[in-house]
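S.K.: have a look; sequence and predicted model below, questions after that.
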Amino acid sequence: MDGTRRRFLEGGVGALAAASAGCLDSLGGGAPSVGGDENGGGAATASFFTLADFSRNVAGEALSVENAVPMGQHGHGWEPQSDITVEIVDREAFVHLGIEGFQRWADEVVREIEQNHDDVTLIPAAEGVDLTEYGQRDEGGHDSHDSESEEEHGHAEEHDHDHGEGNYDPHFWVDPVRSQQAVETIRDGLVGADGENADTYEENAAAYLTQLDDLHGRFEEELTGREHDTVVVAGHDSYGYLAERYGFDIHTPQGVSPDTEASPTEIAQTVDLVEREGIEVILYDHFEGDTLARTIVEEADTAMDVAALSPAESITREWTEEGLDYVGQMEEINLPSLRAALGAET
């Protein structure tokens, strides 16, 4: 485990490049499916990795679950090169986020199923999840930009709509507690789609919910006794729900949009912050790279290091081999990095 942690804390996007090089146009590119189809049972499609992982843990061997998004690709950034609706409607269920605009291709598939395929069960995983509006996290969570920063970016409102309906942050799955609600929704949907295996789905879901609750307990325990309550994420801020749950603040010179770049003023403000707060580790999104993080380290007068976070929205081939599913990414990548960034090392 120490070797695995060291590789991810040191970063390196080579695995991502290798995993992304052969993007798949067909389903199942995100990780191998389990159960179901090959064993004579049914099959379902999930609209990106996290939902596929949740669904597989509920389905077990009773139902095959395919991830529509190729390995190494983000759920919200990928678009199919051909119509995948034909493959999706040939399965018993479609697990999607249920937040309009997050995956526009998935929205189109949902509309097609609603109009013409009432034999396919739609499972909106975000249904019932307590979502937070961007800029509304007063205690813990995203550290909102001032008016000058928003003016410099100029894309905040547009990006919010690209991510989902209205101004709600869709990335709830980085919070293990909110994820439990999604798992319950998936469980109920699969039971409705395949009542013959209801007991299996109920039992599997109960076991996985216990795993998620244990994960929550680890974050609570290991992020206490920290030296400060602010982390710097040098990149797209997908981690607001995680910060909100565990009571720390996120500062990012880039803001919520992955399509904007940090200005020199924002970088300078961030350097002032890390020097003032004594922050020793700058975080970055593994899928975006560490260039901005290392720029901040180079500009600061204090000794600092960088560490990777995962948005838990995708998976690479290397992570698959390491067994870093959703829980694995949260435990082996995000928790150690946050401990280091908050000065909560045990």
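M.R.: Thanks, I have the structure now.

S.K.: hey, let's count contacts and neighbours off CA atoms from now on
M.R.: Will do.

S.K.: E275 and E299: what is the separation?
M.R.: Applying CA to CA, to the nearest Å, the value for E275 to E299 is 10 Å.

S.K.: quick one, strands of this structure?
M.R.: Counting by DSSP state E, the chain has these strands, from start to end: 42-46, 63-67, 93-96, 121-124, 141-142, 230-232, 249-251, 281-285, 305-309.

S.K.: now these in CSV, please, with extra columns for mean neighbour count and distance to I267.
M.R.: Shown next, in CSV, are the strands of the chain (neighbours: other CA atoms under 10 Å; distance: least, CA to CA, whole Å):
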stretch, mean neighbour count, distance to I267
strand 42-46, 25, 38
strand 63-67, 28, 37
strand 93-96, 26, 37
strand 121-124, 21, 39
strand 141-142, 26, 17
strand 230-232, 25, 11
strand 249-251, 22, 11
strand 281-285, 25, 12
strand 305-309, 24, 15
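
S.K.: ok, the residue nearest to A340 when sequence neighbours are not counted - contacts?
M.R.: Among residues not flanking A340 along the chain, V281 sits closest, at 6.5 Å (CA to CA, 6 or more residues apart in numbering). With contacts defined as CA atoms under 8 Å, 6 or more residues apart in numbering, the neighbours of V281 are 304-307, 340-341.

S.K.: dropping in the other structure now:
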Amino acid sequence: MTADQSTGKRSHVVSRRSFTALTGGALVAGLAGCLGEDPQDDTGGPNGGSGGDGDAEFTVFASMPAVWDFVRQVAGDHMEAIDLVPVGEHGHDWTPEPGMVEELDGAAGFVYLRDFASWQDDAADQLAEREDVVVIEATEGIEFFDSPAEDNDEHFWMDPVECQEGVLNIADGLAEIDPDNADDYEANAAAFNDELAALNDDIHDIVDRADLEDIVVATHDSFQWWHRRYGINIHSPVGTSPDDAASAADVEEVETLIEDLGIEHVCYDVGEPAQLAESLANEVDAEILPLSPVETQIDGSPAVDPSVEMEPDWGYVDHFREINLPTLETALWAE
């Protein structure tokens, strides 16, 4: 099985925009209005967790769970990282509701992904008008590609090598907010990137031991970056949006592929309804297995599978080591 070289670019580019003070905006108001008590927050603050003790001088808002973890890993004890996506919500289709702006008044930074959701790009543009907010594009310098699932596939964070570039972008942004601790942010980013490099090595090890090269995902397809990095063929009757529906013809095509390749498992996204995965598995006499695109934090188990127990404060590496690696090992016959 072929796979791309596991090396990543390391340019340090951060978006920093300063204009006039914010006069108002429904989107930014919505970001604040959706915040509330949340089990992901172990500090007693609003939505999200923190790398610090709750008394941090700076607060940085992150736009989805994977990015939230990158921020808290780099921030360490110096900043509070808050995930705007509530526990139980899917980062891909969640949008903020209108509300008050007060809880964003103390924001020192906003970290987002371009082209992931329109509200993130809109929020970045609006928050850029505030002179006291550093807007950090985690995807700066990361090239998307046309995958079998979609053109301009933005799911870079499913590739631990590409994630290292995003972590460096975040480190630069936090250093701009807090220059006095820039060395700590650089060191924390380097240490976390070592974890990501080890994770990449472990995925390669699974692929090298595998007897199969194909997996079926019967929920939205966030995993095509695994094909480019590791040579894993991802088959899904559903598109890249959680709201997409599978046609009867698409389902029949996947059923035929499962039988032809001898696939014994149907995977599902832990953050989505998985009725299609269940029915498809029943139809072809397969078992279902969980996958996490690190877009949803769950306190407990997915409705479809009580054997999976998740924690709301899991980080990126936890999602991979607790869910994705065991599933890949089983689904690809690498055990």
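M.R.: Structure received. Predicted model, so just to flag it, every value in this text is computed and none were measured.

S.K.: please state their TM-score.
M.R.: Once superposed, the chains reach a TM-score of 0.80 (TM-score structural alignment, normalised by the length of the second structure), with 288 aligned residues with a CA RMSD of 2.2 Å.

S.K.: could the strands of the first structure be laid out in CSV, adding distance to D213 of the first structure?
M.R.: As requested, these are exported to CSV (distance: least, CA to CA, whole Å):
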stretch, distance to D213 of the first structure
strand 42-46, 23
strand 63-67, 23
strand 93-96, 22
strand 121-124, 22
strand 141-142, 20
strand 230-232, 24
strand 249-251, 23
strand 281-285, 25
strand 305-309, 21
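
S.K.: ok, which of those comes nearest H153 of the first structure?
M.R.: strand 249-251 (15.2 Å; CA to CA).

S.K.: in the second structure, what range does that closest one match?
M.R.: Counting by TM-score structural alignment, strand 249-251 of the first structure falls onto residues 233-235 of the second structure.

S.K.: show residues contacting that stretch.
M.R.: 213-217, 223-224, 227, 254.

S.K.: can you report how many residues lie near the aligned partner of S47 of the first structure in the second structure?
M.R.: Aligned by TM-score structural alignment, S47 of the first structure pairs with S63 of the second structure. Other residues lying near S63 of the second structure total 22 when counted by other CA atoms under 10 Å.

S.K.: how close does the closest residue in space to G239 of the second structure that isn't next to it in sequence sit to E154 of the second structure?
M.R.: Nearest residue to G239 of the second structure, sequence neighbours excluded (CA to CA, 6+ apart): H220, at 5.4 Å. Noted for H220 of the second structure: a distance of 14 Å to E154 of the second structure, by CA to CA.

S.K.: again, but for W94 of the second structure
M.R.: Noted for W94 of the second structure: a distance of 16 Å to E154 of the second structure, by CA to CA.

S.K.: please say which of the two ends up with more neighbours.
M.R.: Just comparing W94 of the second structure and E154: by other CA under 10 Å the higher neighbour count belongs to E154, 22 against 15.

S.K.: tally of neighbours for I177 of the second structure?
M.R.: I177 of the second structure: 20 surrounding residues under other CA under 10 Å.

S.K.: sorry, that was for D237 of the first structure
M.R.: Counted by other CA under 10 Å, the residues lying close to D237 of the first structure total 24.

S.K.: that one maps to what in the second structure?
M.R.: In the second structure, the residue paired with D237 of the first structure according to TM-score structural alignment is D221.

S.K.: hmm, V238 and that match touching each other?
M.R.: Yes. Using CA atoms under 8 Å, D221 of the second structure is in contact with V238, at 6.7 Å.
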